[in-house]
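S.K.: have a look; sequence and predicted model below, questions after that.
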Amino acid sequence: MLEFYKENQNAILRYSSEGVAPHWLYPKLRSSEVVKISKVFNLTKEDLISNIEQYDTLGAVEFKIATLSGDYYCFPKQILNLDNDLYVHKSIELNKKLFIAERGVSIFGKLDNLVSTSIFLGGENENSIPKGVFEKLQRDFPNSYELNKYASARVSSIISSYIELGDDHEEKYQTYMNNKVSLKGADLNSQFAKFEVQKYNSLLEKLNYMLENEIAYSEAQWQKELLQIILLIYPKYIHIFKEAPVRDTYSNTTKSIDYLLVDSSGNIDIIEIKKPFDKCIVTSRTYRDNHIPLRELSGTLMQIEKYLYFLNKWGKKGEDYLTKKYESKLGVNFRIKVTNPSGIIIMGRTDGMSFEQKQDFEIIKRKYKSVIDIITYDDLLERLRYTVQRWTNTSPKS
């Protein structure tokens, strides 16, 4: 049995075996051996404050384990088998649970393995562990039930290929851990929400301004301005290369792609940007009850499909060529990959279309969805509005 109390600026450990002195200690202490109590405390004759000559009459044996230094009780590192001394604030109650977890695991021993300086618990020291945080650590420390489940899960994972098991111990362990309160980090959404609201509001205002003043932009300047928005809406892309080459292996000529997108993994896609003419998506009249793609849309689709076809046929030679060509921008160890590239088309407005036109346009979009994403400027506006709303709802209320 372990008991702790404070006396004359010392912390005392009182150890007994069902109310009587543990006789096994004294021969070891007399021979100056280190005695280990509860697998955690390493004590010697110098730490003993009981009379070693009267152990037959004692009900317990007592050791001095710490001395008050300022506002902290200092536990010498050798007593707890640590690399550094332990300092416990004088306001904190000393008890067995403070030092020992289930199965005789030393709590401060585990902490000592993770740090390189002395451990301070409680009080005002700038490097101290707050009392509340340490109490949470005690509650979350693995218990016997958890350790048994973990052991069963590890063993069953090894032998399950050879022996049919009665229970799925891995699943039981994961279910237990999922139900247990886990570590909770900072809420990053809340931290960055106000900045995201500001960013996407700015993009929304810029796009609205561009659409209201479209006539004032040249085609080249329009594309340049819009690409800034695209890179922020699609952050996976890290580079855009203008007039990128692609080899037509059939005619043995080199074509020029308006804009080549490169993502952080080196995969490439194509983007085509057209100014938002009022009528360039689907016909206003129907052909056999269908609104069909106008020349501007069907021509852009055909162009993208050809470029994608050329890129896929170019294969590894194309990867090597493009990697070498853009090495100065991407870095020596960065490699461009042609892995089923896809296309993005940004053009036209759906504002002003009839319900039937929008419905037929949606069918056209879905037909190409696996390869080409057709986005109108109204789609972009809607995406930005929803993004602003999402971050506004996430932002902490002041």
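M.R.: On my side now, so go ahead.

S.K.: switch to C-alpha atoms for all contacts and neighbour counts from now on
M.R.: OK.

S.K.: helices of the stretch 101-250 of the chain, start to end?
M.R.: Per DSSP state H, counting those that start in this stretch, the stretch 101-250 of the chain carries helices over the ranges 107-112, 131-140, 144-159, 169-179, 188-212, 219-233.

S.K.: now distance to residue 244 and mean neighbour count too, for those, in CSV please.
M.R.: Formatted as CSV, those follow (distance: least, CA to CA, whole Å; neighbours: other CA atoms under 10 Å):
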stretch, distance to residue 244, mean neighbour count
helix 107-112, 56, 16
helix 131-140, 56, 13
helix 144-159, 51, 14
helix 169-179, 49, 14
helix 188-212, 26, 16
helix 219-233, 15, 15
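
S.K.: alongside the first one, take a look at this:
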Amino acid sequence: MVYFYTDERGLILEYEPEFNSPSWVSDELKEKGEVTVSRAFTFVTRDLLNRRSKRTDEDPIYRFRFAKREAGYFRIPGRVLGCENDVLIAEKEVPFERKTFVAERNVGIFRRVSRVMESDGEIVVGGHRDGAIPAAVFRELLRKFPSSIELDRYASARVETIMGEYLKDTSNAREKYERYLDRRGSVIPDTQLPHTELIEAEIGKYQLLRDLISGWLSRAASYSEKDWQRLILKVILLLLPKYVAVLENVHIVDAYSVHGQKKKRFIDVCLIDAGGNIDVVEVKKPFDDALLSKSLYRGNSIPSKELSGAIMQAEKYLFHLSKWGVDGEAELTRRYAKQLPPAMQIRITNPKALVLLGRDMRLSGAPAFSAQQKFDLEVIKRKYANMMDILTYDDLLRRLDNIIASLSQRRAGLA
């Protein structure tokens, strides 16, 4: 049995042998100069304070100097806990008992902590020293340290994952392990990450983008289609952070329009995402009559010539890009290497298109379409959703408003 108590110099560990010979500790110290008690704590001869018995000489209680007081902390030599780092624990913030230092299967807590440290400094728990592990965080570690059951089930799940296809009638060990983790509860704390400044910056960014685009839309008639492309290009990487590069006037090969001949086609704007994949962007003017035809087909609204033409144009670009294949990837990578992050390769992997055109709100703020027209327009968008994202300029503003609202709620949760 192991007990801890304090004196004026620090912390004392008291060990009472239960199963071995009462003198085995003394014998070990005399023979080897050190001894490990309770399978966890290693002491040398000078750590032994006395060997006087509270009962009889046949049943001794050994007392070892476990830690010394130091400016509000107990300093535990690393050798006692089997690690290279000394451990400092604030005097009144962590309970001193065996399970503070040893997990199930005699796994040393601080040995594990020491292994993940990059420096050779001290491990500090609690108190106000720089770099100290907060006592609450350390108690959380103790509470959620893997138990014997979890370790057994993890080991079985790992065996089944690696060898399951070669074994008949396996016991669904991985599923049992996942169910156990679900019952145990999440090890992720509910507290938010301390990123208030980042959220503030993000809110400011999206508010700026919304105000810029709203201002441009208020003067929409004064801009040509080329002007709108230039305006959107100024902000598109901020609007769509998954992309890392914008390519303009991209020349691609068309080997299908005329049999046996290769023609040049030019895509006004392409985007490259963080994985190197290329997508197409079509930017048109924000006319409020550019989406639905004024005539109906059997009571249904149908795409306008402007919208149908933009969709067809984007489809053609995607078709020719995909057919260009690996030769196109190599050519585009070579041609735009200076505009890409270092060592990035452009990939033509199921490219998609973004089509930005038209408005579904009038300058007065009134809806441009009836409820039935809105529904029909959404059906049209969904029809092409597997290959392109069709957005109105008002869709873009609504997305920005929703992002700002979401970030504002998260900011309020951190307050």
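M.R.: Cool, got the structure. Remember, it's a predicted structure, so these values are computed and weren't measured experimentally.

S.K.: one step back: for the helices of the stretch 101-250 of structure 1, give me CSV that also has distance to residue 250 of structure 1.
M.R.: CSV is the format used below for these (distance: least, CA to CA, whole Å):
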stretch, distance to residue 250 of structure 1
helix 107-112, 68
helix 131-140, 67
helix 144-159, 54
helix 169-179, 56
helix 188-212, 40
helix 219-233, 30
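
S.K.: ok, which of these comes nearest residue 96 of structure 1?
M.R.: helix 107-112 (10.7 Å; CA to CA).

S.K.: average offset of that closest one relative to structure 2?
M.R.: Compared with structure 2 after fitting, helix 107-112 of structure 1 deviates on average by 2.3 Å (mean CA distance after the TM-score superposition for structure 1).

S.K.: of all the helices of the stretch 101-250 of structure 1, which one is nearest residue 257 of structure 1?
M.R.: helix 219-233 (13.7 Å).

S.K.: list the helices and strands the closest one packs on?
M.R.: If contacts are counted by 3 or more CA pairs under 8 Å, 6 or more residues apart in numbering; DSSP states H and E, helix 219-233 of structure 1 sits against no helix or strand.

S.K.: touching that helix from outside, list them.
M.R.: Contacts to helix 219-233 of structure 1, defined as CA atoms under 8 Å, 6 or more residues apart in numbering, come from residues 203, 207, 237, 238, 273, 274, 275.

S.K.: of all those, which two lie farthest apart?
M.R.: It's 238 and 275 that sit farthest apart of the contacts of helix 219-233 of structure 1, by CA to CA, at 23.6 Å.

S.K.: ok, these two, which is more surrounded?
M.R.: residue 275 (21 against 15; other CA atoms under 10 Å).

S.K.: between the contacts of helix 219-233 of structure 1, which is nearest residue 63 of structure 1?
M.R.: residue 238 (65.3 Å).

S.K.: what do we get in structure 2 for that closest one?
M.R.: The alignment partner of residue 238 of structure 1 in structure 2, by TM-score structural alignment, is residue 244.

S.K.: show me what residue 102 of structure 2 lines up with in structure 1.
M.R.: So, by TM-score structural alignment, residue 102 of structure 2 is matched to residue 100.

S.K.: can you pull the contacts of the counterpart of residue 356 of structure 2 in structure 1?
M.R.: The alignment partner of residue 356 of structure 2 in structure 1, by TM-score structural alignment, is residue 346. Neighbouring residues of residue 346 of structure 1 by CA under 8 Å, 6+ apart: 271, 272, 273, 274, 374, 375, 376, 377.

S.K.: which residue numbers in structure 2 does whichever helix or strand the first one is part of align to?
M.R.: Using DSSP states H and E, residue 271 of structure 1 falls within strand 268-273. Residues 278-283 of structure 2 are where strand 268-273 of structure 1 aligns, taking TM-score structural alignment as the criterion.

S.K.: quick check: that stretch compared with structure 1, mean distance?
M.R.: Taken over the aligned residues, the distance from stretch 278-283 of structure 2 to structure 1 averages 1.5 Å (mean CA distance after the TM-score superposition for structure 1).

S.K.: mind checking the longest helix of structure 2?
M.R.: helix 305-335 (DSSP state H).

S.K.: what range in structure 1 matches it?
M.R.: Against structure 1, helix 305-335 of structure 2 falls on residues 295-325 (TM-score structural alignment).

S.K.: once aligned to structure 2, how far is the matching stretch on average?
M.R.: Here the mean offset of stretch 295-325 of structure 1 against structure 2 after fitting is 2.1 Å, by mean CA distance after the TM-score superposition for structure 1.

S.K.: how about that stretch: buried residues?
M.R.: In terms of neighbour count (16 or more other CA atoms under 10 Å), stretch 295-325 of structure 1 has its buried residues at 296-297, 300-301, 304-305, 307-308, 310-314, 318-319, 322-324.

S.K.: against residue 232 of structure 2, how distant is whichever residue in structure 2 pairs up with residue 219 of structure 1?
M.R.: Here residue 219 of structure 1 is matched to residue 225 in structure 2, going by TM-score structural alignment. Separation of residue 225 of structure 2 from residue 232 of structure 2 (CA to CA, to the nearest Å) stands at 11 Å.
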